[in-house]
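K.L.:
show me how the following folds:
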Amino acid sequence: MSQPPSAARRAWGWARLLLAVVVSACALAGVVRLTVPATAGTAGEPPGVRRQLAFLRAALDTGAGDEAQALFPEGYFFLHALYGLSWVELGMREPADGRSRALREARWALSRLDSPAGRAPFSPGLTPPYGVFYRGWSNWLRGGVLSLEPAGRRDPAGVRRFAEDSAALGAAFDASASPYLAAYPGQAWPVDSTVAVASLRLHDAILPARFGGTVERWLREVRRRLDPRTGLLPHRADPGGGAPAEVARGSSQSMIQRFLVDVDPAFAAEQYARFRELYVVTPLGLGPAVREYPEGVDGPADVDSGPLPLGVSLSATVVTLGAAQAHSDAPLASALAGYGELAGLPVDTPWTKRYAFGLLPIGDAFLAWAKTARPWVARPPSAPAATVSWWWRTPLLILLTALAAAPWLPALRRRLRPAARG
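P.N.:
Alright, predicted model coming up:
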């Protein structure tokens, strides 16, 4: 005579059932996140970005900038800059009379860059003062704010400051033996100069042109100093003459490819094709990702790259989404965004959206900026040949489907056994 199940056995049965439901629900949620579009190209507004920015503003108001500064030297600056740039991107997608919120938030972010806290990590003794990193990114955001303002009603002080800072950058490039200005004393990263030169192109697009010669000289000097292993701009350069000092790396290339299209679209297309060839990979066949070092080269992780599982940099992968959008590479941008929706563990509410449970707001800032990226000066380029197939999701979908079904297989086998004996 069978005995009724004990309370402990019943509790264990309910716990297993609950675990099975949770595992299956998470796997099926992953299927949905992997298949629902996460980008809107360069014309539409990417879904969820405004809610990301709502989360970021609340985080900034409660000290996220100072927390980011404790993680890496430009944390405070970058978090505010990317927040402001994302609002500029959204404002550019709106009619002129609907940009008030975007302008307000972008100006607020710019004011934080102009503060003592924004300038704190940088040296006033550099040329230009505070270095090319600080001047380049600030100038890019300042030009973005002016781009949102109606041409006849731009803030005169903002126009004057943009013209003065652009002139300081232009003079520094003209006087330098290297195309790569210093960001810190004795240290130069080509990505920082690329941002600064893009801001000079932006100046000539919205104010009377004056930096065409400076930009052309910069391009000539850059072509003479490409990384010999990859044919790309190096990660780090000698601050004196600009000779490559470190092989091209994904964490800086992902940004260079985002800005270079606004400097010289033809040169940018060549560089982007080479970057995709050497750095965009599919580790274990599970979705596209971006290596920190070119295939065949291994190197150490650092604060720029983050951890490097299988040689892949998460930060480079996120920012490459923006580079792909800027180059009209919709298949790669869509795949990277879709993979991010799965692997980034997003938490949605009606008011906010955050990734990785909101533990690292700087990651959300980079992702929001990447999702909204598009050229500001150049026309959107023709789409390059696709390197991501339409079926890139298939291995992940199979894996998630198997994961959703796995908790129910033992019960299914038990049900089928009596039928089989009968």
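
K.L.:
make it CA atoms for all contacts and neighbour counts henceforth
P.N.:
Noted.

K.L.:
ok, R201 to G213 distance?
P.N.:
Per CA to CA, to the nearest Å, R201 is found 11 Å from G213.

K.L.:
show me what contacts the residue minimising distance to the centre of the chain?
P.N.:
The chain has V319 as the residue nearest its centroid, 2.7 Å off, counting by CA atoms, centre = their mean. For V319, the contact set (CA atoms under 8 Å, 6 or more residues apart in numbering) comprises 251, 254-255, 366-367, 370.

K.L.:
which of the helices or strands spans it?
P.N.:
V319 is part of helix 314-326 when elements are defined by DSSP states H and E.

K.L.:
work out the gap between that helix and the centre of the chain.
P.N.:
Computed by CA atoms, centre = their mean, to the nearest Å, the chain-centroid distance of helix 314-326 equals 5 Å.

K.L.:
before we move on, back to that, who has more neighbours out of R201 and G213?
P.N.:
When R201 and G213 are compared for neighbours, R201 comes out ahead with 25 against 11, by other CA atoms under 10 Å.

K.L.:
which residue is the nearest non-sequential neighbour of the more buried one?
P.N.:
V263 (6.3 Å; CA to CA, 6 or more residues apart in numbering).

K.L.:
how about this one, so we can line them up?
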Amino acid sequence: CNTTALAGLRAAAAAGVVVAPELPGRWLAQAQDSLVDEGTGLLISSYTWEGARLDGPEGSSIWMSAHNLLLLDPAFAHDQYARARAALGRSFMGFGYAREWPAGDRGPMDVDSGPVIPLLDASPGSSGLAILGARAFDDHDYLEELLAALEYAAFPSEDAGALRYRASNQVGDAVLAYALCFGPLWTRIREAMA
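P.N.:
All right, here's what the predicted structure looks like:
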């Protein structure tokens, strides 16, 4: 994901590495000009080298992208999170989940989306990354609903004092661990940018 690479450059710059300052700005200008879905205003998830759309917005991409954008363009980041929350975020009886695609824009299921649960159109991949988004944007109510769904539907178990979610895998575990503990380092990078 381009936003992950650009956020990595911001982190490197905060650590004292010399980074070409124009790169993030050029990518952001192009993204806002030609990589935003006309219907939702969300960044599309994949495109050609020339910038032509391959796939529309996907939950398994946008939550992480919005989080990364906090280090690049906070206003655009908040806009993308709000749009993702409106188009993809769902709550039902105190449980939160996220769709993989906006209504009417179903894309192909792939390794990122994982299986989509019928009727609800709930995507475990998008829902897991929505935890990162909710945490990054201080959306406490949605975060609590997502965590309630995780505890209910992801088959938590404890083994040798370690909590494990049986419905997850190593990537899902890494996303969840990062989502729940990224704050202090992220704050330090943002302070170094100021």
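
K.L.:
kindly name the residues of the second structure that line up with the helix holding V319 of the first structure.
P.N.:
Helix 314-326 of the first structure corresponds to residues 124-136 of the second structure when matched by TM-score structural alignment.

K.L.:
and the strands in the first structure?
P.N.:
Taking DSSP state E as the test, the strands found in the first structure are 236-237, 244-246, 280-281, 289-290, 347-348, 353-354.

K.L.:
which residue numbers in the second structure go with the first one?
P.N.:
For strand 236-237 of the first structure, the aligned range in the second structure is residues 46-47, judged by TM-score structural alignment.

K.L.:
what do you get for the fifth one?
P.N.:
Mapped onto the second structure using TM-score structural alignment, strand 347-348 of the first structure spans residues 157-158.

K.L.:
after superposition, how close is that stretch to the first structure?
P.N.:
Superposing on the first structure places stretch 157-158 of the second structure at an average distance of 1.2 Å from its equivalents, by mean CA distance after the TM-score superposition for the first structure.

K.L.:
show me what contacts the closest residue to Y165 of the second structure other than its chain neighbours?
P.N.:
Spatial nearest neighbour of Y165 of the second structure, chain neighbours left out: P156 (4.3 Å); criterion: CA to CA, 6+ apart. Counting by CA under 8 Å, 6+ apart, P156 of the second structure touches 163-166.

K.L.:
same thing but at 10 Å, please
P.N.:
By CA atoms under 10 Å, 6 or more residues apart in numbering, the contact list for P156 of the second structure reads 150, 163-168.

K.L.:
give me the mean deviation of the match of strand 236-237 of the first structure from the first structure.
P.N.:
Mean for stretch 46-47 of the second structure is 0.7 Å (mean CA distance after the TM-score superposition for the first structure).

K.L.:
name the stretch among the strands of the first structure that sits most buried.
P.N.:
Among the strands of the first structure, the stretch with the highest mean neighbour count (mean count of other CA atoms under 10 Å) is strand 289-290, at a mean of 27.

K.L.:
which residue numbers in the second structure does it align to?
P.N.:
Residue span in the second structure matched to strand 289-290 of the first structure, by TM-score structural alignment: 97-98.

K.L.:
what's next to the matching stretch, contact-wise?
P.N.:
Contact with stretch 97-98 of the second structure is made by 59-60, 63, 84-85, 87-91, 120-131, 142-143, 145-150, as judged by CA under 10 Å, 6+ apart.

K.L.:
swap the cut-off to 8 Å and go again
P.N.:
59, 88-91, 122-124, 126-127, 130, 145-146, 149.

K.L.:
quick one: distance of that stretch to the chain centre.
P.N.:
Centroid separation for stretch 97-98 of the second structure versus its chain: 12 Å, with CA atoms, centre = their mean.

K.L.:
for stretch 299-307 of the first structure, same thing?
P.N.:
On CA atoms, centre = their mean, the centre of stretch 299-307 of the first structure falls 16 Å from that of its chain.

K.L.:
pull out the buried residues from it.
P.N.:
Residues of stretch 299-307 of the first structure classed as buried: 301, 305-307 (neighbour count, 16 or more other CA atoms under 10 Å).

K.L.:
ok, now stretch 170-189 of the second structure?
P.N.:
Buried, per 16+ other CA under 10 Å, within stretch 170-189 of the second structure: 172-173, 175-176, 179, 186, 189.

K.L.:
before we move on, the earlier item: gap between the residue nearest to the centre of the first structure and E277 of the first structure?
P.N.:
Taking CA to CA, one finds V319 of the first structure at 17 Å from E277 of the first structure.

K.L.:
T317 of the first structure too?
P.N.:
14 Å.

K.L.:
between those two, who's got more neighbours?
P.N.:
Neighbours were counted for T317 of the first structure and for E277 using other CA under 10 Å; T317 has more, 27 against 14.
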